[in-house]
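> got a predicted structure plus its sequence, pasted below:
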Amino acid sequence: MGNRFIEKLRGFADFDNSELRALERVTAHPKAYGARKDLIREGDPPGPVLVVLEGWAFRYKVLPSGTRQIMAFLMPGDACDLHIGMLAEMDHSIQTVTRASVATIGRTAMDEMLASHPRIATAMYIAQLVDEGTLRAWIVSLGRRSSIERVAHLILELFLRAVRIGLSDGSTMELPLPQAVLADALGMTSVHINRILQELRRSGAIELSRGMLHIKDPAALTYISGFDANYLHKRLK
């Protein structure tokens, strides 16, 4: 199946054999996690850099009222918190959605790799900038997009990210996100999410059944959401 972390970074830089070996070495011993398991919790001391090799996870915060806000979805190939070690404690939690395979890269190993391989460092920094751009897009969605625009925008974002890491054939992908999880990411209720998904189905833009998403009309979904992929910063070969 390959190493999706390496494949993602190769979208931002060209690596020689020594750089590929370095990336393979630091992710060679992943740990398996079950679904709905916290990888790290708010208030914990920052740990190693986490690399999701298989499965899905998300960043989240729990408010004093007990409600939850999801702030990012982590897909295979995504790394977490390159620089969080500079802080005293975690300001959010990370939890798996599905079963997942997660590699941990210690701070010393990461620092040595970045110092020894500048192109890896560049790719990692670009990946982090893309994550920041994605967060900005989410802020715009929560603040200004309508409910249907918000849902359609997230669907297109996840679909395009899946295409780029080989998790989609170009029209279909697995979307293992319960409606309650989507609701917590989009600031909506599960009932409202269900109504919006039904509306998108009726429009002919998507088909969603048993965790499989089919984009039937990309142009319609783009029109509904006002989606512009520039914040995902695809590298021009």
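Done, it's in.
> switch to C-alpha atoms for all contacts and neighbour counts from now on
Noted.
> tell me how far the residue most central in space within the chain lies from Ser147.
The residue lying closest to the centre of the chain (C-alpha atoms, centre = their mean) is Leu74, at 2.9 Å. As judged by C-alpha to C-alpha, to the nearest Å, Leu74 and Ser147 stand 22 Å apart.
> Arg195 too?
Separation of Arg195 from Ser147 (C-alpha to C-alpha): 10 Å.
> and the longest helix seen in the chain, how far out from the chain's middle?
Longest helix of the chain, by residue count under DSSP state H: helix 118-144. Offset of helix 118-144 from its chain centre (C-alpha atoms, centre = their mean, to the nearest Å): 10 Å.
> buried residues in the helix or strand just after it?
Going down the chain from helix 118-144, the next helix or strand is helix 147-164, by DSSP states H and E. Neighbour counts over helix 147-164 (16 or more other C-alpha atoms under 10 Å) mark 147-157, 159-163 as buried.
> the structure to be compared is supplied as follows:
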Amino acid sequence: MLPAPFPSDHNPLIRKLESIFPLTEDERQALLELPLQVTVIKEDQDVVREGDRPARSFAILSGMTCTNKVTGDGKRQIVAFGIPGDMPDVQSLHLKVLDITVTTLTQCSLGFITHEDLWDLCLRFPRIAAAFWRETLVEGASFREWILNVGRREAYPRMAHILCELLVRLKAVGLAEDHACDLPITQIEFADALGITAVHANRVFQQMRADGLIETRGTRLIVLNWERLKEVGDFDETYLHLIKQGGAAA
């Protein structure tokens, strides 16, 4: 069960699922009662590795992770950033051998759930199984958007696009407001996500600041011109398939 600091309305997993799928009170309660083994893992540690055969999955309760692949000569490509509420390896419930590595970017609190308990939950609550299925479909849509971003946009709009995505996702789970959020991602990590060098990523950030698009204060990102940032990044949040105000799913 999640620790006391996470009541129902602030439970990261519930918040994430409800950002893409409407849950009933019974379903929310079932998620609250999931037996979790909560573990704190320091930054820059692999939680699961490509080739693993895990018997459990995990939800991010706090902190950030990245899902990545590594070439034979050691070059890393980040293919997704994980935020609180995400279950980056939920596919291991069906795909027994992992083809990804998930690494902590910050110190993270992770809730591990055995596959046996996940199967039991999904059998007892088919709509929760549908919510997990929708989550994997949204993840696939995000991968397609990332391929487009890295393959067809220049570095400046690439960065704008990923900043827009992160801000929208964090806002959907209550971790951003007024176009500002904590974003503890280094320029090296952004570079690995965008397929550019860290030096190039630094130059892009400097240019964005000079252009009046963003401001950074330590790990805090403040977007000064949201509409312009979306325009520069060619950003349309449809691929995130978030539930809109009033309960309609996109």
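Thanks, I have the structure now. Values in this document were obtained by computation on a predicted structure and should not be read as measured data.
> alignment lookup: Ala121 of the first structure to the second structure.
Using TM-score structural alignment, the partner of Ala121 of the first structure in the second structure is Ala129.
> quick one: contacts for the residue nearest to the centre of the first structure?
52, 56-59 (C-alpha atoms under 8 Å, 6 or more residues apart in numbering).
> same list (those residues) but as a markdown table, adding secondary structure, neighbour count and distance to Val102 of the first structure.
Listed next are those as a markdown table, based on DSSP: H, G, I helix; E, B strand; the rest coil; neighbours: other C-alpha atoms under 10 Å; distance: C-alpha to C-alpha, whole Å:
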| residue | secondary structure | neighbour count | distance to Val102 of the first structure |
| --- | --- | --- | --- |
| Val52 | strand | 26 | 5 |
| Trp56 | coil | 25 | 10 |
| Ala57 | strand | 26 | 10 |
| Phe58 | strand | 20 | 13 |
| Arg59 | strand | 21 | 15 |
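> which residues in the first structure form strands?
For the first structure, the strands defined by DSSP state E occupy 31-33, 38-40, 49-54, 57-62, 68-74, 79-80, 93-96, 100-105, 172-174, 206-209, 212-215.
> make TSV from the ones you listed and add distance to Leu142 of the first structure to it.
Putting those into TSV (distance: least, C-alpha to C-alpha, whole Å) gives the following:
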stretch	distance to Leu142 of the first structure
strand 31-33	30
strand 38-40	25
strand 49-54	26
strand 57-62	15
strand 68-74	11
strand 79-80	23
strand 93-96	20
strand 100-105	28
strand 172-174	24
strand 206-209	22
strand 212-215	23
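> so which of those is nearest Glu24 of the first structure?
Closest approach to Glu24 of the first structure among the strands of the first structure (C-alpha to C-alpha): strand 100-105, 10.6 Å.
> can you list the helices and strands that that closest one packs against?
Helices and strands touching strand 100-105 of the first structure, as assessed by 3 or more C-alpha pairs under 8 Å, 6 or more residues apart in numbering; DSSP states H and E, comprise helix 17-26, strand 31-33, strand 49-54.
> switch the cut-off to 6 Å
Here strand 100-105 of the first structure touches strand 31-33, strand 49-54, going by 3 or more C-alpha pairs under 6 Å, 6 or more residues apart in numbering; DSSP states H and E.
> tell me how many other residues crowd the residue mapped onto Thr238 of the second structure from the first structure.
Correspondence of Thr238 of the second structure to the first structure, assessed by TM-score structural alignment: Asn230. Applying other C-alpha atoms under 10 Å, we find 10 residues neighbouring Asn230 of the first structure.
> rewinding a little: could the helices and strands packed on strand 100-105 of the first structure go into CSV alongside distance to Arg235 of the first structure?
Formatted as CSV, these follow (distance: least, C-alpha to C-alpha, whole Å):
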stretch, distance to Arg235 of the first structure
strand 31-33, 30
strand 49-54, 21
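> need the winner for burial among those.
Most buried of these by mean neighbour count (mean count of other C-alpha atoms under 10 Å) is strand 49-54; its value is a mean of 23.
> which residues sit against that strand?
76-82, 100-105 (C-alpha atoms under 6 Å, 6 or more residues apart in numbering).
> mean per-residue distance, it versus the second structure.
Superposed on the second structure, strand 49-54 of the first structure shows a mean distance of 1.0 Å to its aligned residues (mean C-alpha distance after the TM-score superposition for the first structure).
> so how far is that strand off the chain centroid?
Per C-alpha atoms, centre = their mean, the displacement of strand 49-54 of the first structure from the mean C-alpha position of its chain is 11 Å.
> got it, and stretch 147-167 of the first structure?
10 Å.
> that stretch maps to which residues in the second structure?
Matched against the second structure by TM-score structural alignment, stretch 147-167 of the first structure falls on residues 155-175.
> next: stretch 201-210 of the first structure.
Counting by TM-score structural alignment, stretch 201-210 of the first structure falls onto residues 209-218 of the second structure.
> residue in the second structure matching Val130 of the first structure?
In the second structure, Val130 of the first structure lands on Val138 (TM-score structural alignment).
> what count of nearby residues applies to its match?
Using other C-alpha under 10 Å, Val138 of the second structure has 17 neighbouring residues.
> over to Ala72 of the first structure?
16.
> quick one: which of the strands of the first structure is nearest Ile139 of the first structure?
Of all the strands of the first structure, strand 68-74 sits nearest to Ile139 of the first structure, with 9.2 Å by C-alpha to C-alpha.
> which bit of the second structure covers that closest one?
By TM-score structural alignment, strand 68-74 of the first structure lines up with residues 76-82 in the second structure.
> mean shift of that stretch relative to the first structure?
Looks like 0.7 Å for stretch 76-82 of the second structure (mean C-alpha distance after the TM-score superposition for the first structure).
> likewise stretch 157-166 of the second structure?
Mean deviation for stretch 157-166 of the second structure: 0.4 Å (mean C-alpha distance after the TM-score superposition for the first structure).
> fine by me, thanks again.
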